[in-house]
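Undergrad: Sequence first, then the predicted structure:
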Amino acid sequence: MAMEINAIKEALKATTVAENQEHASQYLKEASKMIGFSQILLDLANTNDPAEVEYAVRQAAVIYLKNLVHKCWVVEEEDSSTVKELPLSEQDKTPIRQKIIPSIIHAPEAIRIHLCSCVQYIMRNDFPAHWPGLIEELVALLHTSDGTELHGALLVIHRLCKIFEYKNHKEKVPLVESMKQILPLLKQRMVLLIPDNSQASCLLQNIILKIFYCLIQFSLNIKMISVEEFGNWLSVFLSIVEREIPAECNEEDADSLEDTVYWKCKKWSLKIIARVFERYGSKGQVEEIYSNLPNTTPKNLLCQSSTPFSKMFSHLAEALSQAQIWLIVKPHFEELLRSIIFRLLMHSAEDEQMWDEDPEDYLRCKYDCFEDLHDPSAAAAQLLQAMSRRVGVLQPTLQFVLSNLSPTCSSHEVDSALHMISVLAPLSSRTRSTRRMCKIWSMPMSSQESLIQHIGSPYSNSKILSHLVAALVERLKIAEEELPVKVEAATAIQALINDQEQKVLTLIRPHVKDILMEVLRLISKTQVDELPPVVDSLIENFEEEVIPVAYDVAVELVNIFNKLAGTNEEDQETMTEDNSVTIMGVLTTMETVLCLIEDHEEIVKRVEPVIRGCIVSIFENYCSNYFDESLSLTQTLISVSISPEMWYVYELIYKAFVEEGTSFFVDCMPAIHNFLTIDTEAFLSVPTRAQWLLEMCEKTLQDKEAGEEAQIHAAKLFEVFIIQCQGRAEHFLPGILQLSLNCLQGAEQENATDLRSQILVVFISVLYTTNIDYFRNLLSQLKPQVDFDWFTRAVLTNKEHFNGVHDRKMVLYFMCRLLAFQQSHVIPEGQNDQKLIMDFCLNHFDGLQKSIKAMAENRADSDSDESSEDDADDDRMNDELKDSDDDLDEGTLEYLESLQRKGRKKRNSSNMNSVGDGVHEEFDEFRSDSDDSEEYHNFVEETEVESYTTLLDAEEGGLNVFLDFKKIFQEVQTNNPPLFNALIAGLDQTKSEELQKLLTVCTQQENLDHSKKVEQQGGYKFNPETALPNNFSFAN
């Protein structure tokens, strides 16, 4: 054994040197199959004597142990053939479970982190079933007075909590039972540790705080911690927030201070307090199970802290929605406004220095949304807005603002006052008095100083508005103006366009070209993410003015892209990642330009080479971050016609698929669909184009890892190809059907119902484009051999899974053909159940009509819903809250009501059938809110591939199954009475009425089709020579 240990030790040492690494790794791989190998690794990692084991060997041992545990602790059966790893024996597992926690306790930090990863993986798989003594071991360590042992125990407990963090209530039962023992001990430890402000003590406190946050972040089990004990924990967190920072921390700079353990304790305490209020403490907006917590929480949140942490202000702003909290804060409102909020919203010395030294960096910091997450000024603005919603607060706040806009005030004070106005703008038009005050400050300040993000309330005075727009445009046009002012002027113009509508559009219209080109130059220079939307807003609101300069705009946008993305690998490494959001905005703006000019053929011809060059650059330089945007641009460019040069882009998309794999298929399908359907002649003129398309579909359907969504898209593309290339692609049909049959068999095994139905539609599309004899012949050539009867049974068996408009049309077409074949004796009548066929038709015609109606309603409702949501948000913002009012969010209340309904329904079902409790609970787990409706059913009006249209979906000349059904139904009735009688024999009264309604709809469709044909022919023709009657009688 000693020789083996030495050999393993030498091999581990060799893995740290490049020369012998491969040979050593192979030796260790073979040694890992030996029983006891994992124990040797753990012992080597635990050896503290450098003379016996070098530190590099210890690190190599623990890393190899971690990888071994992750690969071999549990080996899934289905993975064993591919991974070829032997699972660790119980002889190895038991000693590791016994030694791992003591090892964590005594290991140095660099080794401990890997051991913690090991123990987390082991606990995930073994606790509680195979490691029943774990909690007992941890509880014993929590009683110790040794800080090192306590530290190790806390690390393991934190890892245990992380395992259960995202699990549901049922899955958390083992953790809840464990925490009943552990939490009281953690509380005792915390109370003892808080008076000790040393770094070692704060490190332990920090881990306990993380454990608690992990426990309560998403759900709080009241069996684990009572309401009373919960309040005691909150008191502990508040004491951490309130305690003084040690004097030695004052010597640290601002950035280093955030990394100290003292600050981290405060940060986690504030995170817990904020999360508790947000999740459990908002009175009237919590789940029923937590209804007692809001009554406890506010009493424990009476905290007055002068430390300006952003989390504290964010939490306070959230808490002010409760009247009880507002009444506590209200006496301190003016002090908060004057001494804290006003100061935090002021242009600081650091801001001024950055503005002077590097204005571009200033802009990037100012517009970085991630900076706002921890920015006290952003949180202070949130607090100001929350306070100003209360009755009697807004007017004195505006008065305070006005007092700081006088000529005697410093520029910093004016800036803070203007910043406050921008925050209060949505509220400032609430009352007549506040509107009058707004007019007082609007006109005097509509000069250079006002161009710092502070435009807000609607302007009823056209003189003020005209003056303001002129000032903004002037700031943009002046070449010597500072960059931050120009950027703010651009964003202010966008805000005015959005808020003031027609009044502003008239004023801006003469300057659109200058504004547009200047904003584009600003994007190139500053890379501010907020500027591309400004361009979009200008394009959307000033179409007539932008169309003549669309080419210039496109050129400028492509130049910006080339500058930001870089043209070589070195540029991409240093620039692309930082500018990715801006680049995506630029690419999106290109698409906006293309959509604007799509009806202007000459302009499109000029713009296309410019945009195409950008697309080609993205694919040739393999800028995969922008593949989505480049595909969207491609789709737009070829939406009407396809130039010869654009086919090179199709080739690049194929090459990208080869590199990216099947995960790329869904993303690129819209563009491929356009290449296939917009110019089918050109597509088929080069054989490799069809081969590439079929190859992409084939690889996707054969890849089990591609997922059902991608495979459904691949099957859909097969269908589109077959229908689009009707009469010109028969030589591809045998291969397509064989691949489809193979995939169909796999879908049946995996119960992939949506994929199965889409593949059956592929078969139907072949029947549609050929004839019954050719279709039968193709089926007979497949392996395993199938026939028409097999296919019919497959369609009927899968009847519940044909959804949407297109798929329902296709199966109804097949049923019409089936009846036609039986009527003409191509297929024996007795081979199929006629009642089943008629039920199938009635159900799917009903579903088809519902789908068509639902899709039309959805399109009509989408815009109105969006505008109504915006109006609701505005109304909620403008509502004043009395001191006694709670600010309740209607969306949250509706959600809670739905939860209560589900709870009542679950309890009712339990009372009705106690034997089936488990079944009911599992069923309820998957029900949606719409299940509460008695008319709920699994109806899908639109499939995920509905947008990929075929020739059959065209309004003119498309497939009309209503006409087909009426025609074949009448033919059967006339020519084959026995078959007709068999079809209607099994219909009850309800079904007979459904059939009559269907025939009425078919007649309506027939009349509509006739009217369209007459209209296409120029309308009805009348004989002008026909004599008019001399007498008219209306008596009858």
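TA: Nice, thanks for sending it over. Numbers count the residues shown, from 1 in each chain.
Undergrad: Only C-alpha atoms from now on, for both contacts and neighbour counts.
TA: Noted.
Undergrad: Could you tell me how many residues sit around Glu925?
TA: Using other C-alpha atoms under 10 Å, Glu925 has 10 other residues around it.
Undergrad: typo on my end, it should be Met646
TA: By the measure other C-alpha under 10 Å, the count of residues near Met646 is 19.
Undergrad: element containing the nearest residue to Leu142 once chain neighbours are set aside?
TA: Excluding the flanking residues, the one nearest Leu142 by C-alpha to C-alpha, 6 or more residues apart in numbering is Leu150, at 5.8 Å. Leu150 is part of helix 147-164 when elements are defined by DSSP states H and E.
Undergrad: alright, now check it against this:
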Amino acid sequence: MDPNRIIQALKGTIDPNLRIAAETELNQSYKIINFAPTLLQIIVSDQVEFPVRQAAAIYMKNMVTQYWPDREAPPGEAMLPFNIHENDRQNIRDNIVEGIIHSPDLIRSQLAVCLRAIIKYDFPGRWTAVVDKIGFFLQSPNNASWLGSLMCLYQLVRTYEFKKAEERDPLIAAMQIFLPRIQQKIFQLLPDSSQLSVLIQKQILKIFYALVQYALPLQLVNKQTMTQWMEIFRTIIDRDVPPETLQVDEDDRPELVWWKCKKWALHLVARLFERYGSPGNVTKDYTENDDLTNVIQKMICEYSEEMTTIAVDMTQHLAMTFSKVLQSDAYEEVEDKTVMAMGILNTIDTILTVVEDHKEITQQLEGICLQVIGLVLQKHVIEFYEEVLSLAYSLTCQVISPNMWQLLGVLYEVLQQDCFEYFTDMMPLLHNYVTVDTDAFLSNPKNVEIIYNLCKKVLTGDAGEDAECHAAKLLEVIILQCQGKGIDQCIPLFVEAVLERLTRGVKTSELRTMCLQVTIAALYYSPMLLVHTLENIRFSHSAEPITAQFINQWMNDTDCFLGLHDRKVCIIGLSTLMEMQNRPEAVNAVAAQILPSLLLLFLGLKRAYASKITNDQDENGEEDEDAEENEEIPSDEDDIREAGQQYLDMLEQHQVEEDEEDDDDDEWDEDGLEETALEGFSTPLDEDNYVDEYQIFTSALLRIQSVDAAWYQTLTAPLSEDQKKQLQEIFTLTEQRKNAEESKKIEGQGGYKFDMTAPVPTMFSFGATRGNN
């Protein structure tokens, strides 16, 4: 394979004038034996221009993730699909670790994704040598070699991060070698505050997090070694940053490696406590903690049935003790009253969790807890706000009593006086108020007014973009939760609040997309109401309606919508937008962007669904196959089940590892799921079978094709052949999802049968279209 020919083609992909010809050249060459190893040679060569090396790395990442796994021919096709040849795979296995170690950061991150894909499919069966490779470089005294080899080790550990304990034997065997070595290294580096040293320390923390955050390997970690690790975390958290970092703008400091290292140490401490130290979460394997509060909490969890009978008395006693600690000086002998008080609040919260299924006991506990909550709020003891908000959340998860509704007004008054930095802690409770009993929430207009005013104050104040994201999310939840429940008068207020925030400086794409998402939810709620609202909003900087600005910003940011929920909302919104009868002119102006944006969203959505299936299986184990085998299904229904299973299989096959190792440590996504921090605040759209975004989009486009040929032509004319193919694939997926849903109905309802004789919808056509005859 001629490297120069590939280099010229890669160079052409960077030039817009040569891109199509260059991509054609590469697409004609990639199946040739030795293409992939030649690509790797180009990537690691210092003689090649950096942009070309970077383009080669991206191309190789796509090749490896798509063509590394062995794939069989689809049913009915004789020709095997393309896979990277085994000789080429062995060549890459022999050289990729060195490539990662010796490459610059931007290229290293692409190769790391390749390595993880290779490890996923080849380790340990075909490639035990990766352990020896990493081990060799981890023996080097050269810190530069350590950084790259640690990144390789991170890929190995992350491959097993969410696997069950019994499936982690290959990783455990490797980490018995590596864990003592990296612990020794980080101890040695702690006094060294140079950038490279701290980068290595941060990478070691990331490895340890991936190793222990889901399952604590007791073969590797005992009480002594864990104590040593905790001392490492404490040292990193407590140590001063270099004085020169304080000259950096305060808003930019979190991006410095010294602060990122602290963040990982804190993240580890929090996760270890939550998973292995927090009562209610800890399993018997990990029950080695010290003080009286923890003993009480463990006892509650261990003897939950017995505890329900004495829960009220115990909670009453804890509440009285808390009141004494807070109000008197009688406990001067207690070294740290704050720690004791927090322990009491956490224990009360644990009791609430234990008795949550016993409604009569929970009702009795509610009054006691409200006394505690009221005491904290009255005295404005802000260090306990997080704990009492957690208590209130636990009391509102299943039902909301009149007293708890009154608490909403009290919280509003308190937070008018105190800083809004606790809004994110308040969010789960506010979400309960909106979603647990929506009719009760709407029955008193004061409730909606309180939530809106809280969100408005956050969006117009200086609470920070994280709190602002939560405020916008809460507005979106209200809109989606109250669909069809008559909150038309609220929609203009919600939309104006988020769009006004957009007109001011926004630093993060998360806040920008969250503000857009509120407006998209309003579009889904009522298209005409939103258009009317947009046309009547005027901001001081412009006399023009904000409609065009909103549409253009939305189009520019469709690639920033991540996770299942956000992409689903964006797809439903764009589908609604393109099908509107009286479209704003701004929609026509961006017609060429609508379908390409939707295709991009569907691609990401497919990966997110695939990752969700994989993670659900990892967490819950495989489904009970015996029951499935014993079922007898008529032949026509069998076809539906097969089609549905094909859809699920396709999702798993198309899972693509897109978690770039570009040092973006703000993302704590779990194995490519890309779930955003706000997706935990569910809406009706997130319920199974509530709406299917695939069917909404497909039905909308088919209706446009049928009744508005000119608009359909405008939408589809800019599509390339590949994009047209993707569009047809979405149509096929829609049918498969529909069949998968029908198969569930068959299994769940026994006698339900799907009409296999029903006409199949017409697939999309391009070029000639039907008119309005």
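TA: Now that the structure is in, tell me what you want to look at. Everything quoted here is computed from the prediction, not taken from an experiment.
Undergrad: what comes up buried for the helix holding Leu150 of the first structure?
TA: By 16 or more other C-alpha atoms under 10 Å, the buried positions in helix 147-164 of the first structure come out as 148-164.
Undergrad: and the helix or strand Ser81 of the first structure falls within, which stretch of the second structure?
TA: Assigned by DSSP H and E, Ser81 of the first structure belongs to helix 77-83. Per TM-score structural alignment, helix 77-83 of the first structure has no counterpart in the second structure.
Undergrad: Check which helices and strands the following helix or strand past that helix is in contact with.
TA: Heading C-terminal from helix 77-83 of the first structure, the first helix or strand you meet, by DSSP H and E, is helix 90-106. Helices and strands touching helix 90-106 of the first structure, as assessed by 3 or more C-alpha pairs under 8 Å, 6 or more residues apart in numbering; DSSP states H and E, comprise helix 37-46, helix 109-126, helix 147-164.
Undergrad: Export those to a markdown table and append columns for distance to His825 of the first structure.
TA: Formatted as a markdown table, those follow (distance: least, C-alpha to C-alpha, whole Å):
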| stretch | distance to His825 of the first structure |
| --- | --- |
| helix 37-46 | 74 |
| helix 109-126 | 63 |
| helix 147-164 | 65 |
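Undergrad: mind checking what the residue nearest to Leu142 of the first structure lines up with in the second structure?
TA: Checking TM-score structural alignment: Leu150 of the first structure goes with nothing.
Undergrad: swap in the one 10 residues further on?
TA: Using TM-score structural alignment to pair residues, one finds that Leu160 of the first structure aligns to nothing in the second structure.
Undergrad: Just give me the neighbour total for the closest residue to Leu160 of the first structure other than its chain neighbours.
TA: Closest residue to Leu160 of the first structure apart from its sequence neighbours, by C-alpha to C-alpha, 6+ apart: Gln120 at 6.5 Å. When counting by other C-alpha under 10 Å, one arrives at 22 neighbours for Gln120 of the first structure.
Undergrad: Contact partners for Gln120 of the first structure?
TA: By C-alpha atoms under 8 Å, 6 or more residues apart in numbering, the contact list for Gln120 of the first structure reads Val156, Arg159, Leu160, Ile163.
Undergrad: Likewise for Glu387 of the second structure?
TA: If a contact means C-alpha under 8 Å, 6+ apart, then Glu387 of the second structure has Met342, Leu345, Asn346 as its contacts.
Undergrad: between the contacts of Gln120 of the first structure, which is nearest Ile764 of the first structure?
TA: Ile163 (48.7 Å; C-alpha to C-alpha).
Undergrad: All the helices of the stretch 401-550 of the first structure, in order from the start?
TA: Assigned by DSSP state H, counting those that start in this stretch, the helices in the stretch 401-550 of the first structure fall at 411-424, 432-445, 462-477, 483-500, 502-508, 512-526, 531-541, 543-546, 550-565.
Undergrad: Out of these, which is closest to Glu890 of the first structure?
TA: Of the helices of the stretch 401-550 of the first structure, nearest to Glu890 of the first structure by C-alpha to C-alpha is helix 411-424, at 22.9 Å.
Undergrad: quick one: that closest one aligns where in the second structure?
TA: The counterpart of helix 411-424 of the first structure in the second structure, using TM-score structural alignment, is absent.
Undergrad: Tell me the helices and strands packed up against that helix.
TA: Packing partners of helix 411-424 of the first structure (3+ C-alpha pairs under 8 Å, 6+ apart): helix 342-344, helix 376-388, helix 394-403.
Undergrad: Following the chain onward from the first one, which element is next?
TA: I take that to be helix 342-344 of the first structure. Assignment by DSSP H and E places the next element after helix 342-344 of the first structure at helix 349-357.
Undergrad: coming back round to it: let's have the contacts of Glu387 of the second structure in JSON lines, adding distance to Gln66 of the second structure and neighbour count.
TA: Listed next are the contacts of Glu387 of the second structure as JSON lines, based on distance: C-alpha to C-alpha, whole Å; neighbours: other C-alpha atoms under 10 Å:
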{"residue": "Met342", "distance to Gln66 of the second structure": "51", "neighbour count": "18"}
{"residue": "Leu345", "distance to Gln66 of the second structure": "51", "neighbour count": "23"}
{"residue": "Asn346", "distance to Gln66 of the second structure": "48", "neighbour count": "21"}
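Undergrad: How about the helix or strand hosting Ile479 of the second structure, which residues are buried there?
TA: Counting by DSSP H and E, the element that carries Ile479 of the second structure is helix 465-481. Residues 465, 467-481 are the ones in helix 465-481 of the second structure that count as buried (16+ other C-alpha under 10 Å).
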